[in-house]
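In: Here is a sequence with its predicted model. Questions after.
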Amino acid sequence: MKALIIIPAYNEERSIERVVQSVVSAGYDYVVINDGSRDNTAAICEREGFNIVNLPVNLGIGGAVQTGHRYALEHGYDADVQFDGDGQHDATCIAPLLQRLEQGYDLVIGSRFISQENTFKSSTARRGGIAILRAILKMVTHQTITDPTSGFRACGTRAIALFAETYPHDYPEPESIAYAIGSSLRVSEVPVIMHERREGTSSIGIIASAYYMIKVSLAIILTRVSKKREQ
């Protein structure tokens, strides 16, 4: 399976070199999507000769990831894997994601909640938010996704084509799952290891978290309603 690792990066100058090296050491093709970073992310990538696409403005995680999907589609990849540039994801877990794709699934999500090996835990408030999104997804899709906010995920050709055409821009992970299931794609999960962020801070603060929950919850429901109307 010809796989591309998509590394969206926004102001990741302290971690991007280490992240790319871990992917290269694991033997995968990759592309860094520099999402209009204001720090030295682009300069470091260019200095090291990394494969990079520089976006002229910050599009947000959704726009950066969709750029990666379009890159994978245009270059004929059989699969792509979203792999964050902040060092939280573990390159040793890429292979299980791809192996699940080879079993016939279209979208495979790396879950931190179905393995005892994963010692990193997010805050209690964030775990509570994840539980709410899990319940909403279950209600509208009739499928249990234990880690709907996970950004560590693999797409096969059908999902790549779907997401290259349409992908949520704002906090896209849960909404894109609903969109994929509503488009009759097969979605699964595998356990993965995630690490605590080594550098920088999360883009989702207290106020943003409240907006996130309301926006994403409504988006999941509306996505499912629109898909039912199309059917």
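Out: Done, it's in.
In: use CA for all of it now, contacts and neighbours both
Out: Fine.
In: Now do the helices in this protein.
Out: Using DSSP state H, the helices of the chain run over residues 16-25, 41-48, 60-74, 94-101, 124-141, 157-165, 173-182, 206-230.
In: so which of those helices comes closest to S115?
Out: With CA to CA as the measure, helix 94-101 is the member of the helices of the chain nearest S115 (13.2 Å).
In: okay, the angle between that closest one and helix 16-25?
Out: Counting by axes from the mean of the first three to the mean of the last three CA atoms, to 10 degrees, helix 94-101 lies at 60 degrees to helix 16-25.
In: mind listing what A64 touches?
Out: 8, 33-35, 55 (CA atoms under 8 Å, 6 or more residues apart in numbering).
In: second one coming, line it up with the first:
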Amino acid sequence: MDKKGKKLLALIPAYNEEKSIKTVIENIKDIADGILVVDDGSTDNTSKYAKECGAEVIRFEKNRGKGAAIREGFRYFINSPYDICFIFDADGQYRKEDILPVCKPIINDEADIVVGSRFLGEYKEGANINYRIRILCNQISTYVTRLMSGLPTTDAQSGLVAVSKYSAKQLDLKADRWGIHQEIIIRAGKKGLRYKEVPIVFEKRMHGVSRLKVLKYPFTAFPVMLRAWIRR
């Protein structure tokens, strides 16, 4: 797929992902023009292995949360020579084949922000423990995000999201931990950004289990969503 001269930055927030980070980075090197790993206070070799693969690394001394990692990555992106930034989780559940299709609407100037939707595509059973409960929680979160944003989102928690530099400057994100993906969509709606979704495939993690706690998630994410909606 022709990138039309656009330079793509992969933003990988990571926390204790030494078992998958090398594979994830090596897998996307031929697509991304630059790779930034924001190590969220890992206590393993995540930063070391990312640097060995040639990625740029920003490391937090202590764990601050995925939201803080993404916000730090956006600050880097805004001051960089890259044109498009795509968030790509470090656990290996997202496919390299979906990256360019997600970036394409921005490359073609048809959108400012694009979300890779697992529910327009395929959310493979077994991709997460508590599979059905997680999908139910995501559906509730997505419904509330749709109401708050006024955007036709079908997957408010997707870890594959592309943004233009213009939209990264406009979003004014505040979340430190969970809720960052819903905040991105709600702020996009508040700021009148052009929004699109692209079907993607969500696969089983390479190693370990998700750190997202299903029962605690709403209590962390909903206040973030509410503040994003109230804020101008």
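Out: Arrived safely, thanks for sending. Quick caveat: nothing in here was measured; it's all calculated off a predicted structure.
In: May I see the buried residues of stretch 101-118 of the first structure?
Out: Neighbour-count burial for stretch 101-118 of the first structure flags 101, 105-113 (criterion: 16 or more other CA atoms under 10 Å).
In: Identify the farthest-apart pair in the residues you listed.
Out: Farthest-apart pair in those is D106 and F113; separation 20.7 Å (CA to CA).
In: Tell me how many other residues surround the aligned residue in the second structure for V31 of the first structure.
Out: Per TM-score structural alignment, the equivalent position to V31 of the first structure in the second structure is L36. Counted by other CA atoms under 10 Å, the residues lying close to L36 of the second structure total 24.
In: rewinding a little: export the contacts of A64 of the first structure as CSV, with columns for distance to N118 of the first structure.
Out: CSV is the format used below for the contacts of A64 of the first structure (distance: CA to CA, whole Å):
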residue, distance to N118 of the first structure
P8, 23
I33, 27
N34, 29
D35, 29
L55, 33
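In: Buried among these? Make that a ChimeraX selection.
Out: Command for ChimeraX that selects the buried part of those, burial taken from 16+ other CA under 10 Å:
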select :8,33,34,35
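In: just to revisit the earlier point, could you identify which of the helices of the first structure is most buried?
Out: helix 173-182 (a mean of 24; mean count of other CA atoms under 10 Å).
In: how about JSON lines for the helices of the first structure, with distance to V81 of the first structure added?
Out: JSON lines is the format used below for those (distance: least, CA to CA, whole Å):
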{"stretch": "helix 16-25", "distance to V81 of the first structure": "11"}
{"stretch": "helix 41-48", "distance to V81 of the first structure": "19"}
{"stretch": "helix 60-74", "distance to V81 of the first structure": "9"}
{"stretch": "helix 94-101", "distance to V81 of the first structure": "8"}
{"stretch": "helix 124-141", "distance to V81 of the first structure": "22"}
{"stretch": "helix 157-165", "distance to V81 of the first structure": "10"}
{"stretch": "helix 173-182", "distance to V81 of the first structure": "13"}
{"stretch": "helix 206-230", "distance to V81 of the first structure": "22"}
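In: Select the longest strand from the second structure.
Out: Longest strand of the second structure, by residue count under DSSP state E: strand 113-123.
In: Map W229 of the second structure across to the first structure for me.
Out: Match for W229 of the second structure (TM-score structural alignment): R224.
In: so what's that match up against?
Out: By CA under 8 Å, 6+ apart, the contact set of R224 of the first structure is 140-141, 178-179, 182.
In: Among the residues you listed, which pair sits farthest apart?
Out: Farthest pair in the contacts of R224 of the first structure, by CA to CA: V140 and Y179, 10.8 Å.
In: which residue lines up with C103 of the second structure in the first structure?
Out: Taking TM-score structural alignment, C103 of the second structure has L98 as its aligned residue in the first structure.
In: Its match is in contact with A154, isn't it?
Out: Yes: checked against CA atoms under 8 Å, the pair L98 of the first structure and A154 is within contact range at 6.6 Å.
In: Now which residue in the second structure aligns to A79 of the first structure?
Out: Mapped onto the second structure by TM-score structural alignment, A79 of the first structure lines up with I84.
In: where's the residue nearest the centre of the first structure relative to K215 of the first structure, distance?
Out: Of all residues in the first structure, the one closest to the mean position by CA atoms, centre = their mean is G151, 2.9 Å from it. Relative to K215 of the first structure, G151 of the first structure is positioned 18 Å away (CA to CA, to the nearest Å).
In: Run through the residues that contact the aligned partner of M194 of the first structure in the second structure.
Out: Under the alignment (TM-score structural alignment), M194 of the first structure pairs with F202 in the second structure. By CA under 8 Å, 6+ apart, the contact list for F202 of the second structure reads 93-95, 118, 122-124, 127.
In: Closest one of those residues to H207 of the second structure?
Out: Distance to H207 of the second structure across those (CA to CA) is lowest for Q93, with 9.8 Å.
In: how about the closest one, what's its match in the first structure?
Out: Using TM-score structural alignment, the equivalent of Q93 of the second structure in the first structure is Q88.
In: Give me the nearest residue to that match, chain neighbours excluded.
Out: Sequence neighbours aside, H195 is the residue nearest to Q88 of the first structure in space, at 4.4 Å (criterion: CA to CA, 6 or more residues apart in numbering).
In: Look up how far R153 of the first structure lies from that neighbour.
Out: 15 Å.
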